[in-house]
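With the input below, show me the fold.
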Amino acid sequence: MKKLIIVCEEKCRVYGDYLSQLISLDDDTVDSSVGTKDGTVAAQVWLEKDYIANSAHISSDQYILFIGNDKLMKEKSTHMKVVFSQFGMTYGWLGKQAVLCVEKVVQTSEYESFISFARSYQSDINVLIGKKTTQKALPEKALIPAKAALAVIQPAAGVALAVKQLTLNTKIKKQQYSCEVMKFYLESLSDFLGL
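Here you go, the predicted structure:
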């Protein structure tokens, strides 16, 4: 049995738990394996602080997957071969260490393509950005009072818009991580572990 330590930055713990749950599933069929063959991998999920506290005792024979995009994860990925990189999601490995991260939130212009890609791994993914609807143009006379009112409320509206965009980006990033973990489990974990 292969032993895998999944090291997560604090905010990515949920994705380490998700991968551990996928590994523990009895999801193989009589004809084929789904992800890794059932019963061949044992996973532990650690936070980054756990890894730092135990790093002096970890052998180079230990399989480790780092999830996140903070300083430690970037250092670990410096020399790793990128195996997958699309829609801001990247993972790769060198030897028995791998890194899985979302480097950037998928752009609005690519979101529809990302959703199609993600649905090939998770059919229940929700669409967060719809097709833009066009608004009817107001006559120029109606715009003059609107512009004066906008000058007064614009700073508050700008802050509200920024908060809304940040919330949307956070939700999209969650979708990216979930998709990437599922893809890694289904298509790459066995290769990484040499199974």
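
Please count neighbours and contacts with C-alpha atoms only from this point.
Fine.

how distant is stretch 1-9 from the center of its chain?
Counting by Cα atoms, centre = their mean, to the nearest Å, stretch 1-9 is centred 17 Å from the centre of its parent chain.

what are the ranges of the helices in the protein?
With DSSP state H applied, the chain shows helices at 13-24, 48-54, 71-76, 108-119, 140-183, 189-193, listed in chain order.

Please list the residues outside the second one that contact it.
Just to be clear, that refers to helix 48-54. 7-10 (Cα atoms under 8 Å, 6 or more residues apart in numbering).

Could you also give me the structure for this next sequence, so I can compare it with the first?
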Amino acid sequence: MFKVEKKKLLIVCDDKTKVFANQLSQLISSNDDTENEVIGSKDGSVVASVWEEKHFLANEAAISSDQNILFIGNTKPAKSVIPNVTEKFNQYGIHYGWLGNQAVIYVEDKLLKKEEYDRFNDFCKRQKKEFEEKVKLNQLHSTPNVMKGIGLLLPYVYPVAIFSIISSMQAKKKIMKQQHHMAVYHFYMNALTLFLED
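The predicted structure follows:
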């Protein structure tokens, strides 16, 4: 019986996206296949290493072009890869794609509108990846930033505008966290094997 060579994947992240890099590494190392179905990548077929951006940049010159690399987030090295990749997924502010041995997963830095967030939650449900905490969005969250800025100048709406801005920032942070978790999960379930074999 011959031994199957494992694919090696280098996952590059920064402090903000390390939790998502670790999520992917944990999904790869989990034994989740069933007798009848391969879930994500075949169990034991991929070895993942997580590197922070600074470690990657310090060693970039020594990394060969045949090394499979996945960048998570809008890091400096990811920004140099994003314009060149062929986008494979672009929905709900989530993007991923690859070209050759370099792939990237990132989330748009913007707050989803209420209807978009509802569609995102429906999508997560269909993918069997639901989030316990649903972010409550209202009309103020969807108000354009220019209107919020004008609102700051009007004394009678000042408290409402301030609350809206703070509330929007908190909602955006929570939603982007959910988007990142979903992006990594979706990539693992639908694209990791394709990327490694492409």
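
Looking at the helices of structure 1, which is nearest to Trp93 of structure 1?
Each of the helices of structure 1 was scored for nearness to Trp93 of structure 1 using Cα to Cα, and the closest is helix 189-193 (7.3 Å).

Where in structure 2 does the closest one fall?
Counting by TM-score structural alignment, helix 189-193 of structure 1 falls onto residues 192-196 of structure 2.

what's the offset of the matching stretch from the middle of its chain?
In this view, stretch 192-196 of structure 2 has its centroid 16 Å away from the chain centroid, taken as Cα atoms, centre = their mean.

buried sites along it?
Judged by neighbour count (16 or more other Cα atoms under 10 Å), stretch 192-196 of structure 2 contains these buried residues: 192-193, 195-196.

among the contacts of helix 48-54 of structure 1, who's most crowded?
Sorting these by how many neighbours each has (other Cα atoms under 10 Å) puts Cys8 first, at 28 neighbours.

Provide a list of residues in contact with the equivalent of it over in structure 2.
Residue correspondence to structure 2 (TM-score structural alignment): Cys8 of structure 1 is matched to Cys13. If a contact means Cα under 8 Å, 6+ apart, then Cys13 of structure 2 has 21, 50-53, 71-73, 75 as its contacts.

repeat that for 7 Å
Cys13 of structure 2 makes contact with 21, 51-53, 71-73, according to Cα atoms under 7 Å, 6 or more residues apart in numbering.

Which members of these are the farthest-apart pair?
Pairwise across the contacts of Cys13 of structure 2, and taking Cα to Cα, the largest span is found between Trp51 and Gly73, at 13.0 Å.

And the two? Which one has more around it.
For Trp51 of structure 2 and Gly73, the more surrounded residue by other Cα under 10 Å is Gly73, and the numbers stand at 24 against 17.

can you tell me how far the counterpart of Asp43 of structure 2 in structure 1 sits from Thr29 of structure 1?
Structural correspondence for Asp43 of structure 2 with respect to structure 1 (TM-score structural alignment): Asp38. Note on Asp38 of structure 1: its distance to Thr29 of structure 1, by Cα to Cα, to the nearest Å, is 10 Å.

what about those two, which has more around it?
Here Asp38 of structure 1 and Thr29 are compared on neighbour count by other Cα under 10 Å; more neighbours surround Asp38, at 16 against 10.

wait, doesn't the more buried one sit right on Val30?
No: taking contacts as Cα atoms under 7 Å, Asp38 of structure 1 lies outside contact range of Val30: 11.4 Å.

for the buried residues of stretch 192-196 of structure 2, which one is nearest Gln67 of structure 2?
Taking Cα to Cα as the measure, Gln67 of structure 2 lies nearest Leu196 of the buried residues of stretch 192-196 of structure 2, at 10.0 Å.

what sits against that closest one?
Taking Cα under 7 Å, 6+ apart as the contact definition, Leu196 of structure 2 lies against nothing.

could you redo the last one with a cut-off of 8 Å?
Under the criterion of Cα under 8 Å, 6+ apart, the contact partners of Leu196 of structure 2 comprise 7, 68, 101.

do the same with Gly68 of structure 1
8-9, 12, 99-102.

What's the match for it in structure 2?
Matched by TM-score structural alignment, Gly68 of structure 1 corresponds to Gly73 in structure 2.

Alignment lookup: Gly93 of structure 2 to structure 1.
Alignment note (TM-score structural alignment): Gly93 of structure 2 maps to Gly88 of structure 1.

Without its sequence neighbours, what residue ends up closest to that match?
Sequence neighbours aside, Lys104 is the residue nearest to Gly88 of structure 1 in space, at 4.8 Å (criterion: Cα to Cα, 6 or more residues apart in numbering).

The one you found reaches Gln86, doesn't it?
No: the criterion here is Cα atoms under 8 Å, and Lys104 of structure 1 misses it with Gln86 at 10.3 Å.

Can you tell me how far the spatially most distant residue from the centre of structure 1 is from Lys147 of structure 1?
Relative to the C-alpha centroid of structure 1, counting by Cα atoms, centre = their mean, Lys141 is the outermost residue, at 47.5 Å. Using Cα to Cα, Lys141 of structure 1 is found at 11 Å from Lys147 of structure 1.

Much appreciated, bye for now.
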